[in-house]
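[1] the sequence and its predicted three-dimensional model are supplied below.
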Amino acid sequence: MGILLGILVLSFLIIIHELGHFLVAKAFKVKVNEFSLFMGPKLFSFQKGETVYSLRLIPLGGYVKMEGEEEESEDERAYNKKPVGVRAAIIAAGPIMNIVIALVIAFIMMAQTGFNTTQVKTVLPGSVAENAGIQVGDTLEKYNGKTIYQVGDLEVFAYPLTNESVDLQYERNGEKQKVNITPNREQDGYMLGFTPKDTANIDGSESNVVAEVTDKSPADEAGLKAGDKIVKLNGTEIKTRRDISKIVDQSEKKEITITVDRAGKIQDLKPITPVARKTSEWKAIGVEFEYSKGGFINTLKASINYTISTSRTIYYSIGWLFTQTVHLSDLSGPVGITSVISDVVRLSPSLMDKVINLLSMTAMISINLGLVNLIPFPALDGSKLVLLLIEKIRKKALNPEKEAMITMVGFVLLIVLLVYVTYNDVLKKILHL
């Protein structure tokens, strides 16, 4: 069921993307020959006006086929006959549609669940924040000069940092104030690197059963697998996740031997050393934030902030790839994304949690799809916009053969990247079977 939901989410978002192209093309009277839901062999179709609407076999994606888009056409309503500005609007409409739908989803989600503000609710005693003079009611605004749109931004900003000090700007009674602080990022306990099957029950039943193992974690190194039931740590009997946390924290950096019940067979895994769990940046600073729910304007503002924040994080992540702060092997393709959606739905304890988490994942992936498409890489919408800008500057279109060659090269590179990330996704799944 989760895998099916993952496929449907990806298909929905790609269709939304193509719908953006379609609606703007129609608005500017461009002739659209076909609007297709999904890819592959055609299952059935019907024609309304000049456009054929089709449903195809493979439930992934879709496309809009405009007259004069891929080859020259003399039709006055052809895409190639339209001014540069019109063509740019049509191309940009797909990514913009993805960002708009993410904003709508975020609004629906936050209207239901509420959201954290950046106003300080609590200053933890003896914390860095207390020593710096930060008070309850202060609103955090900037971290090292970067605007804080939502609380999660603190974790993003701190991700590449270790023990560095930071400049924190906050607002108090309408006045801006700045402090330089060094967050206390000492480890917040230790961990093995797995997600328990059941975290919903108060008694912790089945929370010693493994639902998922984190890649490259100590648990992964030990050979722990989804479905394993952890029955002992260093010979001590385990019944709940609390038992696991207690023993792991006490052991600190000493080796631990995990004993599991795997399909009825008791076995010891390879001894491993727990890793330190990094302290959340808000806790390292020493503050907790107000929570808000209700009000159309406040919810809309929060959903806009979420969209801006997520967009910025995506571009940070791309930059981290080049600086090797994150590795190319961490990228996920359709298989990995579908798997993540499936896991998020499967691990959510209640129906409402499943819906909210699915909405959250859908909004984040939609923003990803929109922004990545705006990157000026051959075959993506961003490169088409760059070519249109060049055409506007040169006062004439690029040679169709050269444009086709650029698109083909980009397409081949994208296919290579897709094959690579799909290989990574499949390999990760195989290793965790």
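    Arrived safely, thanks for sending.
[2] from here on, contacts and neighbour counts on C-alpha atoms
    Will do.
[3] please name the residues that touch the residue nearest the centre of the chain.
    Centroid check for the chain by CA atoms, centre = their mean gives Met364 as the closest residue, at 4.6 Å. Residues near Met364 by CA atoms under 8 Å, 6 or more residues apart in numbering: 102, 310.
[4] Val409 too?
    Residues in contact with Val409, defined by CA under 8 Å, 6+ apart, are Pro378.
[5] what about the strand or helix carrying it, distance to the chain center?
    In the assignment (DSSP states H and E), Val409 maps to helix 400-431. Relative to its parent chain, helix 400-431 has a centroid offset of 20 Å by CA atoms, centre = their mean, to the nearest Å.
[6] before we move on, back to that, would you confirm that the residue nearest to the centre of the chain belongs to a helix?
    Yes: Met364 sits within a helix when classified using DSSP: H, G, I helix; E, B strand; the rest coil.
[7] from Val24, how far off is it?
    The gap separating Met364 from Val24 is 24 Å, by CA to CA, to the nearest Å.
[8] and Asn98, by the same measure?
    Going from Asn98 to Val24 by CA to CA gives 14 Å.
[9] comparing these two, which residue is more hemmed in?
    Asn98 (27 against 19; other CA atoms under 10 Å).
[10] mind listing what's buried along whatever helix or strand Tyr315 lives in?
    Using DSSP H and E, Tyr315 maps to helix 296-323. Buried residues in helix 296-323, counted by 16 or more other CA atoms under 10 Å: 298-300, 302-311, 313-314, 317, 321.
[11] which other helices and strands contact the helix or strand containing Leu37?
    Assigned by DSSP H and E, Leu37 belongs to strand 32-48. When contacts are defined as 3 or more CA pairs under 8 Å, 6 or more residues apart in numbering; DSSP states H and E, strand 32-48 sits against helix 2-27, strand 51-66.
[12] can you tell me which of the ones you listed is packed in deepest?
    helix 2-27 (a mean of 20; mean count of other CA atoms under 10 Å).
[13] alright, now check it against this:
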Amino acid sequence: MQSVLAIILVLGVLIFFHELGHFLVARLFKIGVPVFALGFGPKLFGFQYGDTEYRLCAVPLGGYVKLAGESAQDELGEGIPPESSFSLRPPWQRILVVAAGPVFNFVLAVVIYWGLFWAHGQQELLPVVGQVLEDSPAQAADLRDGDMVLSVNGQDIRYWSELAERIQQSEGQTMLLTVQRENRVVDVSAQPRVEVRQNLFGEDIKVAMLGITASGQTQSIALGPGTALIAGAEQTWTIVVLTVQGIIKLIERIIPADNIGGPILIAQLVSEQASEGLTNLLALTALISINLGLLNLLPIPVLDGGHILFYTIETITGKPLNPRMQEIAYKIGIAFLIALMTFAVFNDIHRFFK
């Protein structure tokens, strides 16, 4: 029951923020919004406030904001003035309304990470050696389990990430490490070994290795509201960059297509993180929100990115794309999304029964 509730809440929050972006920017430009809906299908609950009907629908796999005069063929309806029509607005306003949904997904991620960093601080691995691997440069240099690296070539080291960066920058050149070993400080000379390893995307790259693993000891760095907000924005940007790189690697077939996941995988992940606690669940929500924002920005007709593409073409050419071409593009886009969703669900089922 807890898992089902967590899945509904996470999806609800993600959908709400996405549609809220469209809604707020549309209202900012005084564009009519007859309907704001969470979910699809039959209406379970609804109420009228102002000129907008707010609905909760039966199928919680999306949502929509119905805009007045969404297309040139739509009738505005009784009592709706022509100036509130979406289709009569200049392309740049329509682009901003459409782009606001994905942008709000990124904003949600920043807000979540901001709250997490402010509440819990930023966790950093300490540069303490957990294990020295057999036949490694670290073993040859007499590095030992429990050594804390204080500096590399005279440069202070505070966290494991800084140590890893210095090792990579060495490109296999000899390094002078100052370490704290129990109650004394000793200098150790070590020469990293350059090896071919696979990166996050499965590509072969050359890396310098000492042959040590982290002990897992961490330090919590308390952050104020301002620094926590900066850290949240940086974390969001890092994940955006990694996700875009992952999409490119998928297209280049460097990452196998069976890594694509669908709603079943999302439900499994939400269920697992809900059992781990609120912090893990919020972090996963931020991650899914970023992926949802990027997915919607893809230049595929029927997605927000497809609409942005059409309005951008209209801005450049000075006239809307031919309606017949738009209709064909929408059909291709729907077919592509159905095929992608079917493939993702197939992967989910295959992964579940592996």
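    Cool, got the structure. Nothing here was measured: the structure is a model prediction, and the numbers come from that model.
[14] tell me the angle the next helix or strand after the helix holding Tyr315 of the first structure makes with helix 400-431.
    Helices and strands here follow DSSP H and E; after helix 296-323 of the first structure, the next one along the chain is helix 334-347. For helix 334-347 of the first structure against helix 400-431, the angle by axes from the mean of the first three to the mean of the last three CA atoms, to 10 degrees is 40 degrees.
[15] quick one on the thing from earlier: what's the residue nearest to the centre of the first structure aligned with over in the second structure?
    Here Met364 of the first structure is matched to Leu287 in the second structure, going by TM-score structural alignment.
[16] kindly report the same for Ala78 of the first structure.
    Per TM-score structural alignment, Ala78 of the first structure is aligned with Ser85.
[17] pretty sure its match is touching Lys66, no?
    No: judged on CA atoms under 8 Å, Ser85 of the second structure makes no contact with Lys66 at a distance of 11.3 Å.
[18] what sits up against stretch 56-64 of the second structure?
    In contact with stretch 56-64 of the second structure (CA under 8 Å, 6+ apart) are residues 8, 11-12, 15-16, 19, 35-46.
[19] check how far that stretch sits from its aligned residues in the first structure, on average.
    For stretch 56-64 of the second structure, the mean distance to aligned residues of the first structure following superposition is 1.6 Å (mean CA distance after the TM-score superposition for the first structure).
[20] likewise for stretch 328-341 of the second structure?
    With mean CA distance after the TM-score superposition for the first structure, stretch 328-341 of the second structure averages 1.1 Å from its match.
[21] residues in the first structure aligned with that stretch?
    Using TM-score structural alignment, stretch 328-341 of the second structure pairs with 405-418 in the first structure.
[22] could you look up the SS state of Asp74 of the second structure?
    coil.
[23] how far away is Ser271 of the second structure from Leu284 of the second structure?
    Taking CA to CA, one finds Ser271 of the second structure at 11 Å from Leu284 of the second structure.
[24] hmm, I was thinking of Gln217 of the second structure
    For Gln217 of the second structure, the distance to Leu284 of the second structure - CA to CA - is 23 Å.
[25] ditto for Gly318 of the second structure
    42 Å.
[26] so what's the residue count around Leu200 of the second structure?
    10.
[27] what helix or strand is it on?
    Using DSSP H and E, no helix or strand contains Leu200 of the second structure.
[28] ranges for the helices of the stretch 51-200 of the first structure?
    84-113, 128-132, 153-158 (DSSP state H, counting those that start in this stretch).
[29] what's the mean distance for the longest one versus the second structure?
    Think helix 84-113 of the first structure. Helix 84-113 of the first structure sits 0.8 Å off on average (mean CA distance after the TM-score superposition for the first structure).
[30] elements contacting that helix?
    Using 3+ CA pairs under 8 Å, 6+ apart, helix 84-113 of the first structure is in contact with helix 2-27, helix 296-323, helix 351-373, helix 381-394.
[31] likewise the second one?
    Counting contacts by 3+ CA pairs under 8 Å, 6+ apart, the secondary-structure elements packed against helix 128-132 of the first structure are strand 175-181, helix 281-285.
[32] I'd like the ones you listed as TSV, with distance to Ile244 of the first structure appended.
    Shown next, in TSV, are these (distance: least, CA to CA, whole Å):
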stretch	distance to Ile244 of the first structure
strand 175-181	34
helix 281-285	23
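[33] and those: which comes nearest Asn373 of the first structure?
    helix 281-285 (31.2 Å; CA to CA).
[34] C-terminal to that closest one, what's the next element?
    strand 287-292.
[35] and that next one, what's buried?
    Buried, per 16+ other CA under 10 Å, within strand 287-292 of the first structure: 287-289, 292.
[36] what's the angle between it and helix 84-113?
    Using the same axes, to 10 degrees, the direction of strand 287-292 of the first structure lies 90 degrees away from that of helix 84-113.
[37] strand 287-292 of the first structure vs the second structure, average distance?
    Strand 287-292 of the first structure sits 6.1 Å off on average (mean CA distance after the TM-score superposition for the first structure).
[38] list of residues touching that strand?
    Against strand 287-292 of the first structure from outside (CA under 8 Å, 6+ apart): 114-124, 129, 151, 282.
[39] tell me which of those is nearest to Leu388 of the first structure?
    Once CA to CA is applied, the member of the contacts of strand 287-292 of the first structure that ends up nearest Leu388 of the first structure is Val151, at 38.5 Å.
[40] translate the closest one into the numbering of the second structure.
    In the second structure, Val151 of the first structure lands on no residue (TM-score structural alignment).
[41] will you turn the helices and strands packed on helix 128-132 of the first structure into JSON lines that also has distance to Met352 of the first structure and mean neighbour count?
    As requested, these are exported to JSON lines (distance: least, CA to CA, whole Å; neighbours: other CA atoms under 10 Å):
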{"stretch": "strand 175-181", "distance to Met352 of the first structure": "39", "mean neighbour count": "13"}
{"stretch": "helix 281-285", "distance to Met352 of the first structure": "27", "mean neighbour count": "20"}
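[42] how about the ones you listed, which one is nearest Ala222 of the first structure?
    Using CA to CA, these put helix 281-285 closest to Ala222 of the first structure, at 29.3 Å.
[43] and the contacts of that closest one?
    127-129, 151, 154-155, 158, 182-186, 288.
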